[in-house]
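Undergrad: next one to model:
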Amino acid sequence: MDVVDPQEFVAKVAAGLTAPGAPFEMTVEPVLGVPIPVFARRRANLRELLEHSLSWGDRDYLVTEDRRISFAGHAAAVGALATALAARYGVGKGDRVGILAANGPDWVIAFWAAQCLGAIPVGYNAWWAPPEIAYGLGHTTPTVMIADAKRAALLADTEIPVLTMEEDLPALIAEFGGGEIPSTPLAEDDPAVVLYTSGTSGKPKGVVHSQRNMVAISDYHRFTDAMLAVFMGQEPSDVPRDRRYLVTAPLFHIASLHNLVIPRLLTGAAAVFPHGAFEVGRVLSLVEREKVTNWAAVPTMASRLLEHDVAQHDLSSLAALSLNSAPSSPALLAALRAKIPALQFSLTTSYGLTESGTAATVATPLDLAADDASVGRPIIGVAVEIRDVDGHVVSDGEEGEICIRSPYVMLGYWNDEAATEASIDDRRWLRSGDFGTMRDGRLTVSGRRTDLILRGGENVYPTEIENVLVEHPAVHDCAVFGVDHPDLGQEVAAIIVAEPGTVDPAQLRAFVADRLAHFKVPARWRVTSDALPRNATGKVTRRELAI
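TA: Alright, predicted model coming up:
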């Protein structure tokens, strides 16, 4: 009996689906002047995805603990809100529509309403403090803001019109409903969305993804569905999927918006939203009630799952768990498989960043069986190179900077040409700033971006916090860095140089909390009068610091 190499079988299936004339035929076309592999048959913009979703009719699209919105109901609400934004607030092509809110159906409806007008939705971080919000508004200058009541209260002093999700949106949808869904001509490389990511300079940067990026990401998810169908002995088709995806990461992250909520318009599957902060019991009860099949979690959530008595919940519907946003240790993966046997052959991890649009690599169960420390192989359409400090590609197994090129990679940073040029070269290669190695086609990440702290799936850059701390009159110098944490992966620590008795951690904690999001506030402090260690160029050597 012939033994079939599983990886060869996967490659054969992928080749069949992407061959000339096949459903996912790949071709090479110029993207922003550079030849890039793309799907030959694709939709031109996100508005066409919304049009396609009408075919799913009364199937569930957006589900919460107390709301259930069908694809048809969603499209009707989107059309009404888009009409209202244009008629009452003058929103048009290229204008920004700010969204500042916790996860929920209204966030999604606001996003799609902007798409209908050719406007650019901007997903502001819902955990930002008022100074951060003020920076974001000044940076992307939205024509109108859509916010939940909690965040609308933080926008009381802005001159920008603020629409609340609890009162204004329902009223506008009721008033302007019943008409055609607006449509605005768009080019593939027009901006589609802005999401913020922390910047090494200390200010958040607005990552701009294009219509092409977003449509390609959705097609990638269709492709993975087709691959799975073939593995199960079925013919790939566009029949609606009965899968139900749990959305626990914020919608202002690519993990939830780009890779969970948007692709469902093409696949006819549902997105399920828990309420409030992450609580394992409450989330698992929702998984049980809604028969959730797929969950994309951050490792912190997975760690909390291990501490919970999962036997009290019926999780038999949960067929796939993917871990994103931060590296997952082999020990965590093994513990999850032991805790939930159904995940034995359906646990995946991935590597990507906001700038890459979606995962650059995915480690399938096959990859993890071969090397559970890797983050897998490049996904369809993605090229990954490991380069040395001079930009030369290194040999297999050698460490270097991870560089990525694909139709999913961002256009650039909003209103920041210098940062864009520093991140993307003239051949459209994205420099990740992360370091790793490639062995046998699989990527292993060896170091995160310089000084980056990964706290519970959130990126925290020390410079941003240090810039706030040095504003305190008692602080002469400071350094912020990450320390290991059993649940969060890392937590934020700070060393403060000050005269003895002039300031204490409680005062500093309050000072930072007034200015930055809670996850950026240091949890561990040391106040000293000793000078910080610095290198020959005067930079603090964080590796020498300890709390």
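Undergrad: every contact and neighbour count from this point should use C-alpha atoms.
TA: OK.
Undergrad: mind listing the strands for the stretch 251-400 of the chain?
TA: Shown for the stretch 251-400 of the chain, the strands assigned by DSSP state E, counting those that start in this stretch span residues 270-272, 294-297, 320-323, 347-351, 361-363, 377-378, 383-387, 400-405.
Undergrad: what does the stretch 101-250 of the chain give?
TA: Listed in chain order, the strands of the stretch 101-250 of the chain (DSSP E, counting those that start in this stretch) span 120-123, 144-147, 162-164, 191-197, 205-210, 244-247.
Undergrad: residues making contact with the fourth one?
TA: Outside of strand 191-197, the residues that reach it under the criterion CA atoms under 8 Å, 6 or more residues apart in numbering are 94, 115, 118-125, 204-211, 214, 252-254, 354, 411, 414, 459.
Undergrad: only the buried residues of that strand, if you could.
TA: Neighbour counts over strand 191-197 (16 or more other CA atoms under 10 Å) mark 191-197 as buried.
Undergrad: what about residue 199, how many neighbours?
TA: Residue 199 is flanked by 18 other residues according to other CA atoms under 10 Å.
Undergrad: run a quick neighbour tally on the nearest residue to it once chain neighbours are set aside.
TA: Leaving aside its sequence neighbours, residue 199 sits nearest to residue 205 (CA to CA, 6 or more residues apart in numbering; 5.7 Å). Residues near residue 205, counting by other CA under 10 Å, number 22.
Undergrad: now show me the structure for the sequence below, then we'll compare the two:
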Amino acid sequence: MAAPVDLQQMMHTVVSRLTGPGGRFEIVEEEVRGNRMPVMRNRDRRIGDLVAASRQWGDRDYLVTADRRISFAEHADAVAALATALRDDYGVRKGDRVAVLAANSPEWVVTFWATQCLGAITVGLNSWWTPTEITYGVDLTAPRVIVADARRAELLARADVSGFELLTIEDDVPRIVAERSGSELPSADVDEDDPAVILFTSGTSGHPKGALHSHRNVLAVVDYHRYSDALVAAIHQRSYDDSVPGDNRYLLASPLFHIASLHNLAIPRLATGSAVVMTQGAFDVDKVFALIEQEKVTNWGAVPTMAARMLEHEDPDRYDLSSLTAFALASAPSSPALKQRLREKFPFAGQALVDSYGLTECSTAVAVATAPELEAFPGTLGSPIITVSLEIRDPFGERVPDGDEGEVCVRSPYVMLGYWEDPEATDASITSDGWLRTGDYGTIENGRLRLTGRRSDLILRGGENVYPTEIEQRLDEHPDVVESAVIGVDHEDLGQEVAAVVVLRPGSTAAEDDLRAFCAERLAYYKVPTVWRITQNLLPRNATGKIIRRSITV
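TA: Sure thing, here's the model as predicted:
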């Protein structure tokens, strides 16, 4: 028993040194928009300042694709050129919106940074949207300029929108960067609580809402990643210095209009001098594995859908994936059974696999579980990250004892300003003392968060609360099940009954009776689905990998 105690003591010593008085990441209590909370003392105040600072990384790789390589110096020059044109030719000023409607590309990233240097607000429009959805997003945010790729420009032309200038990724942005070469990098006078970014919530039910993030929110995420790098270095008895660029190479495979790729990858790696290796086009396991091998990728944060496709690959051993030392699952729930299959098939997942819980409204993870924690406490999502306060509350807003179920509530410098142009939704989600009501339900067990489901997904069966996540995770343990979704359907006597849509592997002979018996082994009778649809067609998911429950029928 001495080793765990020694490790725990070592971690306490390291954290105290990093975050205590005089530490690089010293934590102090300050007032944030009327409420006192822990923040880092030594922090940046303007997102755009990171661009000028990144010139110190020079010719090192910042953005890498299968056929392009852009250094930090080249990127800063491109940002200066585009920002100058947005200001002088298109009238973009502090507080104006500049929207991006495009698939992942280096130009997407350059547009983000150019907008930030002007103190404008970057709007990440969902590149999967239809013209009707695009109309909604554009009408809501009223951008002065939209930067779109050719495919989305066609969709934009079919949308019922106007009042903006359109720049294309393929032609206009490269032309502007060339014409304005040598421009001085603009800088805007902004406060750290000024708005900076609008990213849309998943919109799994009803219209998506625009989560408005401040400079403080985004820069707090940057410092969280710096702190995490310093913590890892200290644990491995390596030195950490902000002025020395990081050698890790990060795979960006999720859409940039999501916090996982923008706030937690592209932005912080400009600050740390690390390479961002970007996939383009639809997710293809072979192309991704080849890129990991080619670019010696060390870190990858994948959504569970990607992980499931990895598991289906017949011969991953033909790729050299040995460079991967960190592999995280995020953006959507994943079962312990999925994690175990990953460990069994991919050697890098054994000690590298971590899981987390976060949401767009919080800018980054709320809690993170390390590989040892996932093994020792399966199904939990770890402890709150640095400067995050987390409580489980009852319907009256009162904190419940550990072990009791309630709504997950969070307060931190990462929590958004609110929902753009939606004060009612903001007031319903953020309390007067700064606590975000996530709408997720869970418990705290030994300081670790365990989710039980979404409030909106709750099934009320004959007076009993049934959370789909618990049943879905049980179904995921069945060897013939690829994925599943559990929903409530109307019932005359019970109010609702439990229904399951189950996707089976090709060639499976599992039947409804088999699946029902499998669930009944570990679930109370009222949780066992009574309505079934068995299929081999994958479930509908949004761009962040979450199941679109409103599209599921039995």
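Undergrad: residues contacting the equivalent of the residue nearest to residue 199 of the first structure over in the second structure?
TA: When the second structure is aligned by TM-score structural alignment, the residue opposite residue 205 of the first structure is residue 209. Residue 209 of the second structure is in contact with 200-201, 203, 419-420, counting by CA under 8 Å, 6+ apart.
Undergrad: swap in residue 6 of the first structure?
TA: Shown in contact with residue 6 of the first structure (CA under 8 Å, 6+ apart): residue 366.
Undergrad: any idea how far the match of residue 205 of the first structure is from residue 334 of the second structure?
TA: Distance, residue 209 of the second structure to residue 334 of the second structure, by CA to CA, to the nearest Å: 24 Å.
Undergrad: then residue 298 of the second structure?
TA: For residue 298 of the second structure, the distance to residue 334 of the second structure - CA to CA - is 22 Å.
Undergrad: and these two? Which one has more around it.
TA: Ranked by neighbour count (other CA under 10 Å), residue 298 of the second structure and residue 334 place residue 334 first, with 22 against 19.
Undergrad: hang on, that one packs against residue 306?
TA: No. Look at residue 334 of the second structure against residue 306 with CA atoms under 8 Å: they stay out of range, at 11.2 Å.
Undergrad: got any residues that touch both of those two?
TA: Counting by CA under 8 Å, 6+ apart, residue 334 of the second structure and residue 306 have no shared contacts at all.
Undergrad: find me the equivalent region of stretch 393-408 of the first structure in the second structure.
TA: Against the second structure, stretch 393-408 of the first structure falls on residues 399-414 (TM-score structural alignment).
Undergrad: dump the contacts of residue 209 of the second structure into a markdown table; add distance to residue 398 of the second structure as well.
TA: Converted to a markdown table, these look like this (distance: CA to CA, whole Å):
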| residue | distance to residue 398 of the second structure |
| --- | --- |
| 200 | 29 |
| 201 | 26 |
| 203 | 28 |
| 419 | 24 |
| 420 | 28 |
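Undergrad: what's the farthest-apart pair in these?
TA: Pairwise distances across the contacts of residue 209 of the second structure peak at 14.4 Å for 203 and 420 (criterion: CA to CA).
Undergrad: by residue count, tell me the biggest helix in the second structure.
TA: helix 215-235 (DSSP state H).
Undergrad: next, the mean deviation of it compared to the first structure.
TA: Mean deviation of helix 215-235 of the second structure relative to the first structure after superposition (mean CA distance after the TM-score superposition for the first structure): 0.4 Å.
Undergrad: now that helix: buried residues?
TA: 215-227, 229-231, 234.
Undergrad: roughly how far apart are the counterpart of residue 343 of the first structure in the second structure and residue 322 of the second structure?
TA: Under the alignment (TM-score structural alignment), residue 343 of the first structure pairs with residue 349 in the second structure. Distance, residue 349 of the second structure to residue 322 of the second structure, using CA to CA: 11 Å.
Undergrad: on that earlier part again, residues in contact with the match of stretch 393-408 of the first structure?
TA: With CA under 8 Å, 6+ apart as the test, stretch 399-414 of the second structure has contacts from 32, 37-39, 216-218, 220-221, 362-364, 366, 387-395, 434-446.
Undergrad: ok, stretch 255-267 of the second structure next?
TA: The contact list for stretch 255-267 of the second structure, computed with CA under 8 Å, 6+ apart, reads 103-104, 108-109, 124-127, 199-200, 218, 221-222, 225, 250, 252-254, 276, 301, 330-331, 360, 363-364, 543-544.
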